[in-house]
Each structure stands twice: as C-alpha cells, then as structure tokens.
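[1] Output the structure for:
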Amino acid sequence: MTPPNARHHRTSLAIATAVAAGALLTTGLTAGAASAQTTAAPAAAAKPLAAAPTALSASARSSLIADAQTAAPDTAHRIGLGAKEKLVVKDVVKDVDGTVHTRYERTYDGLPVLGGDLVVHEKADKTEGVTRATKATIKVASLTPKVAASKAENQALTAAKDAGSTRTDADKAPRKVIWAGDGTPVLAYETVVGGLQEDGTPNELHVITDAATGKKLHEYQAIETGTGTGKTLYSGTVTLGTNLSGSSYQLYDTSRGGHKTYNLARGTSGTGTLFTNTTNVFGTGSASSSSSDQTAAADAAYGAQATWDFYKNTFGRNGIKNNGTAAYSRVHYSSGYVNAFWDDSCFCMTYGDGSGNTHPLTSLDVAGHEMSHGVTSATANLNYSGESGGLNEATSDIFGTGVEFATNNSSDVGDYLIGEKININGDGSPLRYMDKPSKDGASLDYWSSSAGNKDVHYSSGIANHFFYLLAEGSGAKTINGVSYNSPTYNGSTVTGIGRAKALQIWYKALTTYMTSTTNYKGARTATLSAASALYGSGSTEYNAVAAAWTAVNVS
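    Next up, the predicted model:
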C-alpha cells in the first residue's frame, strides 16, 4: 500500500501485500496451539467436488513433480514444442477425480522463456488440454545480442531512478532470456535492480530489454508492498502457536510449517532475532514505540496462522507453496516505515511500525492479502503490470477477504472492505471497496480498453467487483452490519452463488487455468473453465460466473 500523498510518484504501489492480525494479545499462549478464536462447531463436511484439489502430502507432491520432470521431454514433444524447447516443472495440482494439472516453465536453447509458462491437464495419463501463457511459437533467429549488456543495465537503473528509487544498483549482470510476454518472442536481457524504493521499501525492479534494438519491453516490481497509517487492529484475545525451548517460549508455530516471527529492531536487512519470552504471553494489547515491542510480533504471527488455516481448511493447500513449509515474518522494519511488503526472494513478510513507530501495519486482511501474493507467485505468477497485475492485486484482495471471513474474529468480522482497520486515509474509510470499487476515488468498477494502463491497485477493482457480484449479487444489502450496494455495467441483476463457491472457483482458476500473462478476457475464460470443472458447464454456478463478468463489462 502507498500513502495517499505518495501515490503519484510510483507505478507499483501497493496493497499488494497484507498480513497480520489485530493488536490485543493478552492471554497465555499455548505451545503448539492452533487456531485464533473459538467458533461454533462446523457443519458436517460436504462431499468434495470431483474437480476440487486434493490435499497432497509433501512426499506425494514431490513424487508427482519428479515423475512429471522425468516425463517432461515426452510431454514437450506431445504438446508440440520445438526441438530447442524444454519444460521445467514448477508445480502439480491433483484433483479428487485424479486429474493432474502440471505447471511448467519453459526454456529455449537453454535460456529461460519469460511468459512461456503453461499448464498441462491430464487424466488417466491422457492429455485433456493445455493452458498457455502465449500461443506464439518460440523461435529466435539468433541468440547473439546486438546491444551490449551494459546498455540494458543502464536502462534498468534509469527506470528505477525514474520510479523514485534511491541507492539503486544492479543486483547482478543482466541475463539473456527469451521474452514471450507479448507479441513475437525475442532475445532479451533481464536486469534486476536492487537498492531501495523511495519510501525505504527494498527494491527488486525487473527490466526486460530487447537485445537486438535496446528497446525496453517490460518492467515490473517484484517486491509487492502494502501500506497503512492507521490504528493497530485489535483482534482481541487470541491463541497463538508457540514453542517451549529450554525455559523460554518462542514465537515459533511448529504446527503450521514452522512459521517464525523475528525482530529486525529497526534494521532493514537480515532475518533479525526470533521473539522469545519467559512466559507464554506475547504482547500487551497496545502499541509501543519500543523496537522490542511484542504486540506487533503477536499480530504478525496471528495473521500468518490465520492465512495458513484459511488455505488449508478452504482448499487443502499446505502452506503458501503447498509444500508444508511456512514463510516467516519480520517486524519493526526500519524507523517510522509506513508500509509492509511480501518478498519472494526471502519467502518472508515484513512490517513497518508506521508513523511515530506506534502504528504497526499489521491487520488481518492485510496479512491475508500480502501472503496471497506468495500463493500467486507459486502458481499462475501473474505479471505485476497491466491487466495481469490488476488480477494479481485482486487475487490478494479476494483471498485476504477470505481470510478475514474464515477467521471469524468477533473483533474484526468479515467484510468486503480492504484495509478498513488501518485508517490509511485518516478519516476511518477503507482503502478499497469490493462492491463498488470506484468509491475510493480511483479504482475501476468496469473494464475498458484503458484498464491495462491503470495502476494495478486500481485496475484490480474490476476483478474485485466481479468477485463480490459472484459471491453476493448486485443491489443493496447488509452483511455483518456493513451496507453494500453493487451496481452493474449493463443494468442487469446478478444473483450471487455464495462466497464459498466463489472462492473455490477463483482458486481453481488461479491454480490450474491462469498463466503469467492472463488478462481480464483470459480471467473470464479461466473462471468459466473452473466453474465447469467444479459444478458443470451450464450449471447455476457457471452461468453466474458469466453473468458477473458481463456485469463488469468483460466478455
């Protein structure tokens, strides 16, 4: 997220990220304990849908990946790739009915193909379809650049400085790649610029340069940030997973992949120091400017466990990468840092303490939002620019909202408002609205041909609006005490299918039918494919997906 007065300086702002939960943690925390809040006993579980993902053990997933990699040469030939192309397995999803969706990255003559990812769908060892990021044939006449790598590096450094970065430097020499993100595939350089962004957030700007002409083809920011300047979110008394080591309790959740919460103590690099305490209580329920304050740490740990539980209980997903391994969290980043960010390179979530170091940016939907960027990266890896960037942001808003509803915390009930507890605008209003995104003054309610030119945090409104309509329908209604009134582009009336089904459709679309270059038209196709697989073509759910997209002018 980005403070309002800084938004015009940047192209990649942010609620791309979000973690952590409320502020009040005043009770004893049981070592290795599970959930966050006592809730009513769940109803009997329904029979799983045939096309729903099945939970895989780490060993079963590893075995499927190894088998797919062994068969990759044959798969490449079978789906029509050229002799110079190879497939590298990234992930595997197996449905209840045995269908396997294998996600691949691609190389060409040994070079990575950016935008060349694809998903092969198989059942009973028979290929049922392929979802491709690009339909273009990968064929490059020469792998010898016509421009020097130094030119690409200088171009990238200039792009970073123009975006307001400070202390910019190239992390490593530009690497040769094949760029297939749009248009005809070409030989290109990829340069990664480090240093800091203008507000102190770490910088990881990827710039793609045509190796024949020197033209900049694409750029995206890999550090996806979230920001807020509101009050600490009070989540009430919660239970956290902790670990007793000797005579000290650690903020180390061994029941959820080993999530740990560290203190950077105003530093900006490294892992920091693991939070420990002599008693099994972390935090005081109020913010403190101390760099050793444990309330922010408790919030971060709560947000991480709520996000883990949401993905596990809703989709059977075993952690962000679905491999049973947790990310880790860092709090007290820098001084007066009004932001928070997810970073794939460290597989970690980081929080600043906000203005005066007394407003830590740890809210529940922000937690779910931020860590969901990691899920997107591990699956479709939607490019963080243009329409795919808007879909990336919306995915985090959608699942962040899912986390908030699923956690069922009485101090922060579920809603379709984003960042409503952090008071980023200073007037108590939320950062974004899913029922009518334009209420924030910048986000799009409907698709238009200029959507890809909007900042991704504003073009995300189209998918946010779609999801709200799919889940709840159009018109005026009150949910958990919050009033909504969702319009439609064509004046139609949309009947929602419920949040639970809408989440299943979006998750399946993301994990099996979207690729790095999916745009809004492609998202419509992906979600219709997901609805068809889950509920049947022509079903009420399928027709609702079509109606909701039409209602936001995506056809």
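[2] rest of the way, CA atoms for contacts and neighbours
    Fine.
[3] A strand includes residue 87, no?
    Yes. Under DSSP: H, G, I helix; E, B strand; the rest coil, residue 87 sits within a strand.
[4] That one: what's its closest spatial neighbour, skipping adjacent residues?
    residue 106 (4.7 Å; CA to CA, 6 or more residues apart in numbering).
[5] now that neighbour, what's its secondary structure?
    Classification of residue 106 by three-state DSSP places it in strand.
[6] To check against the first, give me the structure of this:
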Amino acid sequence: MVNKYSIAALLLLGGISSAYAQGQDLTRVKHKEVGEKGMPTLIQFRLEGKSYQMSEARKALAEQLELTADDQFQSAKIETDPMGFVHEKFEQYYKGIRVEHAAYTVHARQGTVESMSGSFERVQNVKTAPALNEQAALQRALRFVGGKKYMWEDAGEEATLKEHENNPRASYKPEGELVIVTNTQAEPGSPEFGQPTLAWKFNIYSQQPVSRAYIYVDAETGDIVAKDAIIKHAAATGTFATRYSGTKTGATESINGSYRLRELTRGSGIETYNCRKGNSYTTAVDFTDLDNSWTEYANANLDNAALDAHYGAQSTYDYFKNIHARNSYNNAGAKIKSYVHFDDTPGDGKGYENAYWNGSVMTYGDGYTRFDPLTSLDVAAHEIGHAICSSTANLTYSYESGALNEGFSDIWGAAVEYYKDPNKATWLIGEDIDKVRPSLRSMSNPNAESQPDTYKGTYWYAGSGDNGGVHTNSGVLNHWFYRLVVGGSGTNDIGSSFSVTGIGIDAAAKIAYRTESVYLTASSNYAAARTYSIQSATDLYGAGSAQVIATTNAWYAVGVGAAYSGGTTPPPTTGVTYCASNGTNNAYEWIDLVNLGTINRTSAKETGGYYNGTALSTSVAAGSSQTIRFSAGFASTAYTEYWKVYIDWNKDGDFIDAGETVVSGTSASAATLSATFTVPTTARSGSTRMRVSLSDAAQTSCSSFTYGEVEDYTINVTGGAALTSNVVASSNVSSSATLGSDNLVGTEVGIYPNPATDVLRVTLPNNASAVSVQVADMQGRSIKGTQLTSNGELNVTHLAKGMYMLSVSDGQKTFRQRFVKQ
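    Now for the predicted structure:
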C-alpha cells in the first residue's frame, strides 16, 4: 500500500504552513486570477521592492494561499525552460494525504519569483482514516471495471513490463493509494457531487476488453467517486512506401543481414512491432525487410500501416525536439514503442477500430467498419500527445479537463502534420483513415463533425457519457487554436461578434505548448486554459503584444472570457457603425485575394460570407495613385461575378458619397484582376474603411446577397483634409475604375498544362523574364522548394494533389494564377 511521503518532510512543510498562515501578503501581488471555486489560479508578483526569492517558495505558497496547519505542499519536480524560468511544482497534501489533481507551481527567473499558478483545493473536515480496507476497495473497483481478463493475470505481459521498466518488482497488479479526490461520479446537484473525498486509488489495466484507468473508491462507503482514463480512446535509413504519407525515409536498424523498424538516433529509441492481429504485446514480433526498401508492405495484410506508425513516431519526436526542445514525451528521452495490427478480440473477423496510448506504449488497430488502419500521421501525433500531457499537465480525463486533454492532442496532430507535410489537410483530424466521414474532427469547423466551436454553444455536450464529453467538447479548444493561427471574424453561438488577427501556426503552437507544459494542472478547465495561454503569450512575446491580443480575442471568439481591452487593441476604423453586407452562400465562389499596399491577404471561404479584416491596414497619401489587386476563387466553373470596391473617403460611415465606389465591373476570370484609382485630395486624414464585395448579381455596399463574399479592411489616409470638413467635394473625387477600361485588366500569367502532373510551363505577359516565383496552397501557406528554370518550367512533382496559387514577378509587377496538381 502506498499512501504517504516521509513523515519528516510532511512535518517540515506543516510547520512552515502554520507559521505563515497569518493571512495573505497583498503588498507583493501585482495581479490575481481566481477560479470557479474561489481559489487563486494565477498570482503575479511585483518585481520592484520586496519580492519573494526562489528559496522562499514554500513561504510564498503558505502566505498567498493562506494555508492552515492541515495543509502541506511537497516539492515534486523542478525544471528550467529555454527562457531561463525555473519552475518548481508542488503537490498538495491534507493531513499527510495527497490531494489528487491539486498542485501549484512557483515560477522564478534569476532567483526572483515572478508568479505562481495551479489548482489549490480548500479541504476541510475530511476523515483521513479509511473505514474500508485496501482489498475490499479493490474488489469494488474490479466490479466497476468488469474486465474478463486483467494484464497482471498474463505472465508474459508481466515479464515484459519488468523488462521494460528494468525493475524485477514491476507489476500491473494494482496497489491502493489513499488520496483525497473530488467526487465526480455522484449525481450532479447531489450533496456528494464535487466534494473532496477520502478514496482508494487503483491503476487497473484490463486486457479483455481493453481499458486502463485510475479508479477511485470512497474509503468509507465503497462507492466509485472518480475515474481518470489512462487509455484515452481514441541507424540505417530506409525508404518507406507508407499507406497515408507517400514515400518517406526513416531510420531503421540493420541486424543479421536484414532491417527492422527500430532505431536509436532519437532519445532512447523508436520501435514498431507487429501484434499479428492479436492482443498480446509479449508475442508481438518485428517488422523486417531484406533491402531496407519497404515497398512490398502495400499488401493484403495492410502492413504498410506499420510504416506510417514508425514514420509518425519519428516525426512527432522530431517536431517536439526541434520546435519545443522536448526530448521525447517525458522530456528525458523515453523510448517510443508502437504496436500495429492490434485486435482486442482476436479471431472474430473484425479489426480493432481504435488507437491509444496505454500509459506506456502506442497501440494501433486495423479498423473495420468506420476506419482503415489508424496509423495516419496526425493520429500518431495525437496519441503521443496524450503521452506528453501525462508527463506535463496530466489533465484528468473527464469533463472540461478531459476535453482540454483531447484538444491538445488534436493541436499536436495538426502541428506535426503541418510540420512534416503542409500539403495535408492540417485542420482535419483523421481524414486519411475515416471511411465514412470526411474526418473524425474539424478544427476549422467543429460543427461539421457535431462538435461545438463555442463554449456551451451548439453541440456542447452536458451529459456524463464519454467521460463527460471529452471527444465532443474538445472542439472549443480546437477552434481556439485554429482562430489563433489563421484569424477570422464573425458572430459566435452566444451572439458575440469577434475579430481575430491570426499569428501563424508556429507562434500559436509555442503558446499552446507553454500553456500545457508550464501552467495547466490536472483539474484545469477552459477558464484556466484561457488565463494560462494569455500568460504564456505574455512570457513569450511581451505584454500587449500582437500575440497576446490574438490569444485573448481567439478565446473570445469561442466564448471564453472577454475580448482584449487594453494595450494595442485594434480600434474601430472610424468610430462609426457601418452597415452589414455579406454573401449567404460562398460554396461556389469567394474572394481569395485582396492586395493594396501592405494589405496582402489570400484566403479561402469565410464563415458567413464575411471577413472583418479591419485589423489589417495600409496607408495611402491624398492625391496619390493606387493599384488594388483582387481575385475570385471558384469551386469548379468560373462564373461571371460583379466586383465592387468602396472606400469611405469622408469617414461618415457609409459608401454612398460621390467617388466612394472606386471599382465597379464584372469578370468571369479566376485570374488576378487589378484597378487603379486616385485618392481624393479632400479625403479626410486618418483611418477609414475599405469594403471589397464579390457577388453573382449586381449589389450595393449594404447588400446581403446569395452567392459571394464581402471583406472589410482599414485604409489610413495621410495628408488629407481635417476632420472639420463635412463632405468630400465631388469635383476632387476620382472616378471609379470599371471592368473593360484600361484601369482594370486581368493580369493573367500563362500556365500549361493545367492541371499538371510533373512540370508546369509558365509564360509572363510580353514574354517578360521572371525574377521571383512563389507557390502557396489555398490557405496562403508558402511551399518551399519551388524554383522556375530559365526556360520557364516549374517542377511540381513534390506537391500533393490539390489547388495552388502561383505568384510570379517580373521585377515590377506580380502576376498570380491558380493551378491544379493532379
């Protein structure tokens, strides 16, 4: 039985606690965030004057959390991050018994404590002597799990565990630990629900049916009071003909004239094994190949799925090592083992439709009705993401903390997939393996797969199934990350109008990683995730930075907390309210490019047919000539579209004054169009609004039409009229440019063949020479390794199938044209 740390350590901490529990020292506090239970989740300290030193970490905890003689904190881990912060994590105890999921971390730099964060449980009047002994409690837990066979009943698995742990005493057989845990199994609304409870904790691993979870048994009544799932659900170089990612290279091991899927170049190694459609890890064997060219694995047995698992594990390791300086999932070089062709019920003729991290190794089924083998790159990264979570925040797998656990794994699935192959569908999870739906989950549009994109909005799950809806309510975190990366605007399910300026996937992933690895605790909820991600963005990029603003506004977009209200929040463009305008259906045509000065935005379809880009701006001088470029995206056929560009020169909140329609006309071209206009000399100085409208029928500046889109941006006029002028004199206003005039022409670059398979031939107008070339996907992400030869040929063999935007410059003008790689 395991239930207490050393008496000496706990007595020492108890003495410190009682000495300092005189009340909070508020003179040191700069800012404090309080959670839903009224306890501080984040405390930031003043760095001037009297400050806590790292040697006073326990004193800081005792004073700021107002500990009593019954409360203790035991130091559990100390880490130093690349930014120079030292993080000391403390676990909470009550009368010598550990409080499950309660921990606090002290964050210091150069010896001075800058903040502390975590989850503190105010425990009072809880009995600490169990009425139920360990064995009786274990029987209650086993009855609750209902396994037919357990891992400790398999001698082979027991031997494998001892070898894996390098510990002859290691066993899957559960040992009870007395803890205090919050009761989450009682009926919501009952007196027992949410209350701290003395319980026996068991790690129970069922082999048939497969499950592994921490089970908590009330030490007085024998009731199950909590469950925390561990299984969440869901030196040679070889050439891998993977099932889902094409031909890749990966590290293997040469042995006895053959090669196997093992390697020691990453941490303690990465190894991939064949369960041979069984449910035993012990009897699993190596995948081998004679020449290290793994092409024959595309067979009826679906063995090429193993190549994806091995490649996925290597890719995930590389991503975290190279991007986040993390050495394997435990940051200590732990070996990553993957088991492919796993089947929980061998011989039934059905493949196992799941993949999971079991607390030690990766396990992949072959799928059956819903799925193909579950070894795609994003799924592998997702599952290893669970291992990372267990070594960092260790988010409890139930309700909101469980939804965060799932959401972070989806974030890492997307991030690793983009890191290794940006041509894949970054924002879809499991799109390669799903035989029934487009994907398991969509981060860009969670509603498409019956997930909420807004906290407690449409599809929010309020029941107790699926551990409190962990696979459903994770959509909120998924969509927060998507908004943080790409930005966007609209109105969410709770009626909040939002606008987010995206910061890109690299910065967003760094914020997410720091949130999970530094600040979140086991019991964190969505409110805590918001608080800690904003703090992470502040740590990384500074207070009031664009990244902090975006992080805050992305949470507002998904219904968690308020929009950013301080520092450099993008202001309204004019201080006036503009009419609404949008397309109600953009499935067939949409605006995919707007370029004027420093505004240069390529995009796909916008939610609700409208994009609020007023956070993006460019400056134009009164009297100057300006050229705006724009283009339409089409799902298939290029229709005749009506284009309108409006600029509110006199800043009166509308676009109806003379000269405020600066572009008007029609075009059926998918090429980049351009128009030149003159800024009126009487235009008012300062920020005003530009509206770009695309419709399949004639529109006005305030139309809500069926097919098309509308996008708004900010124009900053310099050298114009003072605000005392009421209107812009019509004689000084430029006439609008129209299609068919010399001002609006299709700047179409010649490309053929289109679609292309290997080589794309490019010609510029007037046979001009190309100075630079860029290829981007339809989300605006630049594709590396594209180069135009002297005879105008572009090699596109390395591109995945899909549509791309080609941008070619002759040194004076940039020409854009879409093409398809087939």
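[7] hang on, the residue nearest to residue 87 of structure 1 packs against residue 90?
    No. Residue 106 of structure 1 is beyond contact range of residue 90, at 9.9 Å (criterion: CA atoms under 8 Å).
[8] Between those two, point out the one with more neighbours.
    Counting neighbours by other CA atoms under 10 Å for residue 106 of structure 1 and for residue 90 shows that residue 106 has the greater number, 23 against 18.
[9] For the more buried one, list the residues it contacts.
    Applying CA atoms under 8 Å, 6 or more residues apart in numbering, we find residue 106 of structure 1 in contact with 85, 86, 87, 88, 112, 113, 114, 116, 117.
[10] Could you rerun that using 10 Å?
    Contacts of residue 106 of structure 1 were listed using CA atoms under 10 Å, 6 or more residues apart in numbering, and they are 76, 81, 85-90, 112-118, 138, 178.
[11] where's residue 259 of structure 1 relative to residue 252 of structure 1, distance?
    In this structure, residue 259 of structure 1 and residue 252 of structure 1 are 6 Å apart, going by CA to CA, to the nearest Å.
[12] Overlap of the contact sets of these two?
    Shared contacts of residue 259 of structure 1 and residue 252, defined by CA under 10 Å, 6+ apart, comprise 241, 242, 301, 328.
[13] Mind checking which of those are buried?
    Buried by 16 or more other CA atoms under 10 Å: 241, 242, 301, 328, out of these.
[14] Of the residues you listed, which belong to helices?
    Among these, the residues falling in helices (DSSP state H) are residue 301.
[15] Can you convert the buried ones among the shared contacts of residue 259 and residue 252 of structure 1 into CSV and add a column each for distance to residue 186 of structure 1?
    Output for these, formatted as CSV (distance: CA to CA, whole Å):
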residue, distance to residue 186 of structure 1
241, 49
242, 51
301, 44
328, 38
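[16] Mind checking which of the buried ones among the shared contacts of residue 259 and residue 252 of structure 1 are in strands?
    Those of these mapping onto strands are residue 328, per DSSP state E.
[17] quick one: which of the buried ones among the shared contacts of residue 259 and residue 252 of structure 1 is nearest to residue 510 of structure 1?
    Of all these, residue 510 of structure 1 sits closest to residue 328, with 23.6 Å by CA to CA.
[18] okay but that closest one is in contact with residue 262, surely?
    Yes. Under the criterion of CA atoms under 10 Å, residue 328 of structure 1 makes contact with residue 262 at 7.8 Å.
[19] Identify the contacts common to those two.
    252, 271, 300, 301, 350.
[20] The third one corresponds to which position in structure 2?
    For residue 300 of structure 1, the aligned position in structure 2 is occupied by residue 309, per TM-score structural alignment.
[21] who touches residue 336 of structure 1 in this structure?
    Neighbouring residues of residue 336 of structure 1 by CA under 10 Å, 6+ apart: 266, 289, 352, 353, 354, 355, 356, 357, 358, 359, 360.
[22] Going through those, which ones are buried?
    Neighbour-count burial (16+ other CA under 10 Å) applied to the contacts of residue 336 of structure 1 gives 266, 289, 352, 353, 354, 355, 357, 358, 359, 360.
[23] show me what contacts the third one?
    Just to be clear, that refers to residue 352 of structure 1. Counted by CA under 10 Å, 6+ apart, residue 352 of structure 1 has contacts 201, 227-228, 264, 266, 268, 296, 330-341, 358-362.
[24] what's the distance between the equivalent of residue 282 of structure 1 over in structure 2 and residue 305 of structure 2?
    Applying TM-score structural alignment, one finds that residue 282 of structure 1 aligns to residue 294 in structure 2. Separation of residue 294 of structure 2 from residue 305 of structure 2 (CA to CA): 11 Å.
[25] more crowded one of the two?
    Between residue 294 of structure 2 and residue 305, residue 305 has the larger neighbour count (other CA under 10 Å), namely 26 against 22.
[26] Going by secondary structure, the spatially most central residue of structure 2 is in what exactly?
    Among the residues of structure 2, the one closest to the centroid is residue 411, at 3.0 Å (CA atoms, centre = their mean). Assigning secondary structure by DSSP states H and E places residue 411 of structure 2 in helix 399-420.
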